[in-house]
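1. here is a sequence with its predicted model. Questions after.
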Amino acid sequence: MLEQKVILITGANRGIGLTIAQVCTRLGAIVLLAGRNDAQLEIIAEQLGENAIPMAYDIADEEQVKAAFGHIKQHIGRLDGLVNNAGAMQSAPVGMTRIADLRAQLDVNTVATFQHAQLATRLMAKQQSGAIVNLCSIIGEQGSAGQAAYATSKAAVSGMTKAMAKEFAPLGVRINGVAPGFIDTDMTADFTAGQREEILANIGLGRMGNTQDVADLVSFLLSDHASYITGQIIGVDGGMRL
């Protein structure tokens, strides 16, 4: 489904990003694994096979991101897909949220996503083809008490996705968002049993999601099977109500 497509995935070293990398590799893609831990990425690339290429850099460092895309342009020559997956979440009431913590989440969740999409679309526009999938969040779509800063950063990604989709559709580049709900990852590992029960009571399908649920949708949106889909924010939340 993704045969020989070159796909860059941020935060590919764990959780949703790692599962997306596994699925894309199985579907025939050449996967560029982005993350900060070079040794960890090397191990993952070895596990995934010769079509997985580690790219260690800080996604929130403007100059490192530029250098990474320069490497893609010079040594690979094309980019068919981008998955803006890497993210940061800190929970706190509005009155207890430090502006530094707000900025930190905006840097990773919003600014880094924007810069990656900006540089990716330059390559894709020349090809007249390409697909970008931004990881949004149900919290950015519906809000959640105690997570205003995170919701702000993710709501911005949803708006960015729709605006960029309109701008780049005439150039053959599709841009969509995927908004996970309560997914079993490191981000939700610290939830107490009581918190989990409360959340599950508001999920229509009655269970947590898993990383495969998200990765299957992302890989579809990257593929030519989704060639007439752009500008959408698609929930993967089991019918979750916040």
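-> Great, that's in hand.

2. from here on, just use CA atoms for contacts and neighbour counts.
-> Fine.

3. give the next helix or strand downstream of the strand ranked longest in the chain.
-> In the chain, taking DSSP state E as the definition, the longest strand is strand 173-180. Remark: after strand 173-180, the chain's next helix or strand is helix 193-200, criterion DSSP states H and E.

4. in stretch 117-134, what counts as buried?
-> 117, 120, 121, 123, 124, 125, 129, 130, 131, 132, 133, 134 (16 or more other CA atoms under 10 Å).

5. structure B:
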Amino acid sequence: MSGYPGLSGRTIVVTGAARGQGAAAALMLAGAGARVVATDVAAEPAADFSDTSVEYRRLDVANEGGWGDLAAFLRATLGGVPLKGLLNNAGITHRSRLGRIERSDWDRVLAVNVTGAMLGIQALAPLMGDGSSIVNVGSSAGLTGHYPAAYTTSKWALRGLTHVAATEYGPRGIRANIIHPGFIETEMTAGAPAAMRRSQLELTPLERLGQADEVAAVAAFLLSDAASYMSGAEIPVDGAFTSSAGAKYMADRIASEGAAAGS
């Protein structure tokens, strides 16, 4: 894929890659010629990685020891070549409001969504060099006051971690950016209430939900040399949902009521 220069033959780690966005990214990166180490807490991936350059390894991102094991594996197999990239895609949600969320659920979401990314950066940045890239997967919830308290908080925190990484590792030539997907059709969003899906469509100017490959394409771009001077950037992939900030819904209601009044 000429659109993703600098990936062929290089190694990239993708977390949360057993299915959904992570699997889509792993397959897209492999298609661009990268060696992809796909990780997830699941024992086996739901995605089919056969006949690709994707290697699957089990990893609980909230487990510091697991990251140490992965770093040791990469150190032994990289042959002195720097690790090209880390895509921190692993994430979980918990749809509970602030007044109702249990401490254990709060801790679990932040452990995976924020601490997991931090541990990954700590463990793998020493294997990176000039031209390497860290990409964190945030959410439109990290740009708004979305109601799931723990999930929203975790994605806002991930924004801060991204900017810290961009600042700290920039002198080594390592870039760090964050993507903010909107409502993407994956297994995680499949259980969303019907009212949430309807509302999302009403609030999204492109008037459709997103696909995992659309997020994967932006991740691949940021991991590639095509984005060689991009660091500290936050990129929504949400059909203008956060850009519109509800204005679409308001405009549609005004137009609808105006048409009704004139009929």
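-> Structure's in. What do you need? What you see is a predicted model; the values in this text were computed from it and never measured.

6. from the buried residues of stretch 117-134 of the first structure, which is closest to residue 101 of the first structure?
-> In terms of CA to CA, no member of these lies closer to residue 101 of the first structure than residue 134, at 21.6 Å.

7. the closest one against residue 113, yeah?
-> Yes - between residue 134 of the first structure and residue 113 there is a contact under CA atoms under 8 Å: 7.4 Å.

8. common neighbours of these two, please.
-> 84, 157 (CA atoms under 8 Å, 6 or more residues apart in numbering).

9. before we move on, back to that, from the buried residues of stretch 117-134 of the first structure, which land in strands?
-> 130, 131, 132, 133, 134.

10. of those residues, closest to residue 79 of the first structure?
-> So of those, ranked by how close each gets to residue 79 of the first structure (CA to CA), first place is residue 130, at 7.2 Å.

11. and that closest one, what's its match in the second structure?
-> In the second structure, the residue paired with residue 130 of the first structure is residue 132, using TM-score structural alignment.

12. returning to that earlier point: just the ones in strands among the buried residues of stretch 117-134 of the first structure now: which is nearest residue 105 of the first structure?
-> When those are compared against residue 105 of the first structure (criterion: CA to CA), the nearest one is residue 134, at 15.3 Å.

13. in the second structure, what residue corresponds to residue 8 of the first structure?
-> Checking TM-score structural alignment: residue 8 of the first structure goes with residue 13.

14. that match belongs to a strand, doesn't it?
-> Yes - with DSSP: H, G, I helix; E, B strand; the rest coil as the criterion, residue 13 of the second structure is part of a strand.

15. need the contact list for it.
-> 36, 37, 38, 39, 85, 86, 87.

16. swap in 10 Å and give it another go.
-> 26, 35-39, 54-56, 70, 74, 83-89, 120, 124, 134 (CA atoms under 10 Å, 6 or more residues apart in numbering).

17. based on its surroundings, how many neighbours for residue 172 of the second structure?
-> 13 (other CA atoms under 10 Å).

18. now it, nearest residue through space, not along the chain?
-> Distance criterion CA to CA, 6 or more residues apart in numbering; nearest residue to residue 172 of the second structure, sequence neighbours excluded, is residue 130 at 5.8 Å.

19. my read is that that neighbour contacts residue 229, right?
-> No - the criterion here is CA atoms under 10 Å, and residue 130 of the second structure misses it with residue 229 at 11.7 Å.

20. hey, what's in contact with both of these two?
-> By CA under 10 Å, 6+ apart, the residues touching both residue 130 of the second structure and residue 229 are 173, 175.

21. residue 25 of the first structure against residue 3, yeah?
-> Yes - here residue 25 of the first structure reaches residue 3: they are 8.9 Å apart, a contact under CA under 10 Å.

22. looking at the two, which is more packed in?
-> For the pair residue 25 of the first structure and residue 3, the greater number of neighbours falls to residue 25 (22 against 13), based on other CA under 10 Å.

23. that one should be in a helix, yeah?
-> Yes - the assignment for residue 25 of the first structure, made by three-state DSSP, places it in a helix.

24. circling back: for the residue nearest to residue 172 of the second structure, give me its contacts.
-> Per CA under 10 Å, 6+ apart, neighbours of residue 130 of the second structure: 82, 83, 84, 169, 170, 171, 172, 173, 174, 175.

25. any idea how far residue 48 of the first structure is from residue 22 of the first structure?
-> 7 Å (CA to CA, to the nearest Å).

26. actually residue 68 of the first structure, not the one I typed
-> Taking CA to CA, one finds residue 68 of the first structure at 21 Å from residue 22 of the first structure.

27. okay, these two: which has more neighbours?
-> Neighbours around residue 68 of the first structure and residue 22, counted as other CA under 10 Å, are more numerous at residue 22. The numbers are 22 against 18.

28. is it true that that one touches residue 32?
-> No - using CA under 10 Å, residue 22 of the first structure makes no contact with residue 32, being 11.4 Å away.

29. report how many residues lie close to residue 232 of the second structure.
-> 20.

30. same check, this time on residue 170 of the first structure
-> 11.

31. quick one: buried residues of the biggest helix by length in the first structure?
-> In the first structure, taking DSSP state H as the definition, the longest helix is helix 148-168. For helix 148-168 of the first structure, the neighbour count (16+ other CA under 10 Å) marks 148-158, 160-162, 164-165, 168 as buried.

32. which residues touch the nearest residue to residue 155 of the first structure once chain neighbours are set aside?
-> Closest residue in space to residue 155 of the first structure, ignoring its immediate chain neighbours: residue 140 at 4.2 Å, by CA to CA, 6+ apart. For residue 140 of the first structure, the contact set (CA under 10 Å, 6+ apart) comprises 147-158, 179.

33. go again using 8 Å as the cut-off
-> Residue 140 of the first structure makes contact with 150, 151, 152, 153, 154, 155, 156, 158 under the criterion CA under 8 Å, 6+ apart.

34. tell me the centre residue of the first structure?
-> Nearest to the mean C-alpha position of the first structure, counting by CA atoms, centre = their mean, stands residue 85 at 2.1 Å.

35. corresponding residue for it in the second structure?
-> Using TM-score structural alignment, residue 85 of the first structure sits opposite residue 89 in the second structure.

36. now do the contacts for its match.
-> 14, 15, 16, 17, 21, 22, 136, 137 are the contacts of residue 89 of the second structure under CA under 8 Å, 6+ apart.

37. helix/strand/coil for the fourth one?
-> So that's residue 17 of the second structure. Quick answer, by three-state DSSP: residue 17 of the second structure is coil.
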